[in-house]
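Asker: sequence unavailable; structure follows:
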């Protein structure tokens, strides 16, 4: 049986022209050879499988070739090229620093450098994985690397540039290898498939190229594996099954279910994905990538950012035209939050399902938010229509009054009830159960402002209660009554007593020692001594304002802080004052002074 050679070795580039995706490196090296401007030391750095060692070997073969082509490529037929290809060249030395990283190994290398080449112009030394050298080995190598003989050229290769000493970096020409693009990898795999008579699908090669993450060697390894699995018939389906990758079709179907607010089919599809052995975290990350591709496909100028085959690209463009940008952005945010909370959750499946359910309700929320808000409080027809709705249909019922039904969208800030229309006669104390209070809706801009002040429905209920708790009072952003310093201190002390009863000692100490000052009709100044107190007051700001505003009947008040450093009085004390202080500490000191007839120095 013929010995099998993996594609990564069989199709390893032998010339600069055949190197894939590193044209900026190969072009620079060919120009350096052409102009005879070769550096004494090169450093090739970049991720794995992008061609660092390959380019080092091609450079070593090319600079010793005696019959260079017009394109500055090695001829491959001269004595130097043949000896290099057969592994018998005395001018080429390759050292694996991962296993030869001691000082003795570097000293042995330095001894070899002293011997000039017997045939050829240069002696080339390739040190692979140079970051594995010890600190002492680096120091032993410094002098030789800085002033090598004219015939010696060092080529260092590494995947971790940050681990190399700065003194080494300053002595080398640094070449940064890029990750190979998906299109370049899939094109190279297609050429190999044609040479090996392998039937392939373009979509399958694109999946391999994406999975390789810019490394051609990884792509060739996966290519060989799938060719063996499919018996030289590489299809998109076989690649998906072999590499355990979620199919694009799953995400296209899922997006259709999400935009159609079909919760049932969405959860069923997610369950099918889990039953196929896929992890929930990988699924949510894949969904985020799918939504990102939809957003990119919205604009023809950014379509080139899609690293997929032409067939899949057309699917993305088609679905992106049917999906609103607002939906994509909101779903991306939900997917990102789910990914952040996934690892810390004890019920990880529920985390993903909750995110999917929220995504399903995005269209209805957006539709509700886009509807114009009408002022029902000033429209008698609307009031009559609202009051005709039965109590059972209301969304929630209070003991004294019932609020008309209004759907609350998901993730929208709560709405504070506005003033009741004065034209409607509503009893203050105990209205009949069937009575309705029609509320004046506020704008979304006001809602966002209110959401920063009232974080929950409980906050709405607390604000609706009066200062005495006996009569509901509705406030809006337009309420702005003038109050005095005494009124401010009254409610400030009430809140201080509340935090004390709640055993919140830090807040109680801060509020009891810091007296608020009413500088302007809407501005309250609180002086603090240091940054910790200021941060503590900022954390308490929302609850404190929610307490003060309805009681002071002023929705525009705000609190600002100012750090005040207490002045420390320094004075010079006389000897007598110092002695009196010591006597207060120890009265026997006076007895000792009298016994020995001592005086206090002035």
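Answerer: In hand now; what should we look at? What you are looking at is a predicted structure, and each value in this text was computed from that prediction instead of being measured.
Asker: from here on, contacts and neighbour counts on C-alpha atoms
Answerer: Will do.
Asker: residue 508 in helix, strand or coil?
Answerer: Residue 508 falls in the helix class when you classify it by DSSP: H, G, I helix; E, B strand; the rest coil.
Asker: so it makes contact with residue 496?
Answerer: Yes - the pair formed by residue 508 and residue 496 meets the contact definition of C-alpha atoms under 8 Å, at 5.7 Å.
Asker: list the contacts for residue 515?
Answerer: When contacts are counted by C-alpha atoms under 8 Å, 6 or more residues apart in numbering, residue 515 is found next to 489, 526-527.
Asker: included below, for side-by-side comparison, is a second structure:
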């Protein structure tokens, strides 16, 4: 029975020309040999399986070849080449620093360096995994590496350049090996498959190349494994089954469900994926990669970033034409947030399902955000042309919707806050009818219609639904009108101001609480409030919450003409010595959590 040789060894490159994906290094080495400008020490660094040791062996073989070709390749026929290929060369020494990393091993190597070559021009020492050498071994090696004999050349190889001493790095010519491109790996695998009479599909080889993550040795190992699994017929299905990879079709189908807002189909497909043995974290990462590929397929200049086969690339191009850019950006953000929170979640499946449900509603939220809102619009979830009937103490009361000037709508059932606001022509608006009978029942709700420039506050962020829901629970039905302009005193302003700062403190918005608590507001005129800040950064922080601040002030003060302005001020620092208690009180004022920390650890403040 013939011994089987794995492809990684059988098809290991023997010349610079056959090295895959490292042309920038092989070209440099060939020119150095041609011009007789070889350094005394080389350092080959890069990821695993990209050809570092292979290039070191090819270099060692080529510089001792007695009859190199015009392209500076080893002839493979001279005595030196034959002895090297048979493993009997006395001029090439390999040392595995992972298992020979002591000072004694390096001293033994240095003793061998003193002996000149008996045949050939150079003695080459290849030290693999050189970063594994001990500190003392590195120090023992320094002098020899800096001033070796003229016939000695050292080739060091490592996957972790950052672990090598700077004194070693400064004595070497450094060559950084790149991860091999997916196309190069797939092309090399197809060549090997043809030589081995193995049937293959291009899509299957591309999946292997992507899974290898730039390492050709890993790709060849998977290639051998799947060739055995599929009985020398490498198909796309055989690859994804053997390597436990999610099929592209899952993501294409899922994206169509998400854009169509089919929540039930989306959750059923995710359940099928989990039942097939795939992890939720791998799924959400794969979905994010799918959205990324759709995003780069949007622009003709970035299509080259799609590292997939032509067949799959065409599917991406077809789907990216049917998917909006706003959907892809929002979905990418949701997938990234889900990935960050996945490991810390106690219900990981729910974490992914919640992200998928949010993705299903991206289009509806974006469409709502794009709808214009005019001051003449009113919102209700019932037909405004119908009459509303309230029965109070057995008496029937019939009312009509109120006029535009009041900007309020009375409804028997609670009204959804995110309801679409219909446009009502001015000539069709019902006239105001005086109220007859007792006041409305407790179930009726009044809704304030915001100004046109506040439309963004109606649409919650998909990433902040929890906060919006909590705020909605805290807000009771409060009747206010958009035309209210009740005057208020400065004392009333301070009372409302302090209530808002305490609300910020209770919701853990400590930065905003500290800024607003530093200076009392100034009432420049009956409706203009000046906020003092110490920097542009503080002003920006307050502006981020300005919508919530204005809504709070206007509601509590019953004055919708209230506006705010900002003023940069400098805090006056008194030139005096402060005691420990004063310092502590100042710090607590800046960050109230400091006092909680003191109580938790039972600490005292020195007088």
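Answerer: Now that the structure is in, tell me what you want to look at. A quick note: this is a predicted structure, and the numbers were derived from the prediction, not measured.
Asker: rewinding a little: anything in contact with each of residue 508 and residue 496 of the first structure?
Answerer: If you check residue 508 of the first structure and residue 496 against C-alpha under 8 Å, 6+ apart, no residue is contacted by both.
Asker: quick one on the thing from earlier: by neighbours, which of the contacts of residue 515 of the first structure wins?
Answerer: Using other C-alpha atoms under 10 Å as the neighbour definition, the contacts of residue 515 of the first structure reach their maximum at residue 526, which records 21 neighbours.
Asker: residue 190 of the second structure: which element?
Answerer: Using DSSP states H and E, residue 190 of the second structure falls within helix 182-195.
Asker: now do the buried residues in that helix.
Answerer: Residues of helix 182-195 of the second structure classed as buried under the neighbour-count rule (16 or more other C-alpha atoms under 10 Å) are 182-190, 193.
Asker: measure residue 546 of the second structure to residue 529 of the second structure for me?
Answerer: Taking C-alpha to C-alpha, to the nearest Å as the measure, residue 546 of the second structure falls 12 Å from residue 529 of the second structure.
Asker: same deal with residue 180 of the second structure?
Answerer: 63 Å.
Asker: and residue 460 of the second structure, by the same measure?
Answerer: The span separating residue 460 of the second structure from residue 529 of the second structure equals 27 Å under the rule C-alpha to C-alpha.
Asker: wait, residue 334 of the second structure sits on residue 360?
Answerer: No - contact status for residue 334 of the second structure versus residue 360: not in contact, 11.2 Å apart, counting by C-alpha under 8 Å.
Asker: from residue 474 of the first structure, how far off is the corresponding residue of the first structure for residue 454 of the second structure?
Answerer: Residue correspondence to the first structure (TM-score structural alignment): residue 454 of the second structure is matched to residue 446. Taken as C-alpha to C-alpha, the spacing of residue 446 of the first structure relative to residue 474 of the first structure amounts to 15 Å.
Asker: what does residue 235 of the first structure give?
Answerer: Counting by C-alpha to C-alpha, the gap between residue 235 of the first structure and residue 474 of the first structure amounts to 67 Å.
Asker: swap in residue 386 of the first structure?
Answerer: Between residue 386 of the first structure and residue 474 of the first structure the distance is 19 Å, computed by C-alpha to C-alpha.
Asker: neighbour count for the two, which is higher?
Answerer: Neighbours were tallied for residue 386 of the first structure and for residue 474 using other C-alpha under 10 Å; the higher tally belongs to residue 474 (20 against 17).
Asker: roughly how far apart are the more buried one and residue 61 of the first structure?
Answerer: For residue 474 of the first structure, the distance to residue 61 of the first structure (C-alpha to C-alpha) stands at 86 Å.
Asker: same check, this time on residue 353 of the first structure
Answerer: Using C-alpha to C-alpha, one obtains 58 Å as the distance from residue 353 of the first structure to residue 61 of the first structure.
Asker: understood, closing this out.
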